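K.L.:
using only what follows, build the 3D model:
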Amino acid sequence: MTDSATLRQAILDRVAALRAGTTCCPSEIARALAKDWRPLMDDVRAAAAELCDQGEITVTQGGEPVDARTAKGPIRLGLPAA
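P.N.:
The predicted structure is shown next:
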């Protein structure tokens, strides 16, 4: 099991490495943390929601802001607009 602090840091590290204006899929973070990554997806989304609440990242779906806790389907993570 991966703890919340590790998930949060992995998200921040991945998003910080993005080119300006680009986003990543939460599965990229999960895949980087575990060979069997699918069980991590709910935890990655929860950590992303917390980071979004704190203004550290953005969570979007179809280019529009969404709540990672309630969004159905694929979401994207990115840096907040400067």
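K.L.:
please make it C-alpha for all contacts and neighbour counts, starting now.
P.N.:
Noted.
K.L.:
so where do the strands sit in the chain?
P.N.:
Secondary structure of the chain (DSSP state E): strands at 23-24, 58-61, 64-65, 76-78.
K.L.:
hmm, who's touching the second one?
P.N.:
Outside of strand 58-61, the residues that reach it under the criterion CA atoms under 8 Å, 6 or more residues apart in numbering are 48-49, 52, 65-68, 71, 74-80.
K.L.:
now the second one, please; I'll put the structures next to each other:
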Amino acid sequence: MTDSERQVDRLLEKAILELLEQRGPGRTICPSDAARAVYGGDDDGWRGLMEPARRAARRLVTAGEVEITQRGRPVEPTEARGPIRIRRVTR
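P.N.:
Here you go, the predicted model:
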């Protein structure tokens, strides 16, 4: 992994946490929200950050910061297929 890729990974993790903070307790975001925030452009270039955003969410699950949901229910990151949402872990 290059330094540039590691930097993007950190930016995606930060974006996920910041977006969730802005949305408030119990609210969710889509990985595309973080990808768009990090990409910052007006075109579809953010789509290339979708898989890195999903990986960032999985790392944050491992760190105990967030959970990944499908149809409103938490799912194991390794079992999630298709659209996912991300929300803060309630403590």
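K.L.:
picking that back up, which ones among the contacts of strand 58-61 of the first structure are found in helices?
P.N.:
Cross-referencing these against helices under DSSP state H gives A48, A49, C52.
K.L.:
from P25 of the second structure, how far out is the counterpart of the first one in the second structure?
P.N.:
What that stands for is A48 of the first structure. Aligned against the second structure by TM-score structural alignment, A48 of the first structure finds its counterpart in A57. The spacing between A57 of the second structure and P25 of the second structure, counted by CA to CA, to the nearest Å, is 17 Å.
K.L.:
between the two, who's got more neighbours?
P.N.:
In terms of neighbours (other CA atoms under 10 Å), A57 is the more surrounded of A57 of the second structure and P25; the figures are 28 against 12.
K.L.:
who touches the more buried one in this structure?
P.N.:
Contacts of A57 of the second structure (CA under 8 Å, 6+ apart): E13, I16, P31, V66, E67, I68, I86.
K.L.:
the third one maps to what in the first structure?
P.N.:
Yep, that's P31 of the second structure we're talking about. In the first structure, P31 of the second structure lands on P26 (TM-score structural alignment).
K.L.:
need the contacts of A57 of the second structure in TSV with distance to E51 of the second structure, can you?
P.N.:
Putting these into TSV (distance: CA to CA, whole Å) gives the following:
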residue	distance to E51 of the second structure
E13	13
I16	14
P31	8
V66	17
E67	17
I68	14
I86	14
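K.L.:
tell me which residues of stretch 67-80 of the first structure are tucked away?
P.N.:
D67, A68, I75, R76, L77, G78, L79 (16 or more other CA atoms under 10 Å).
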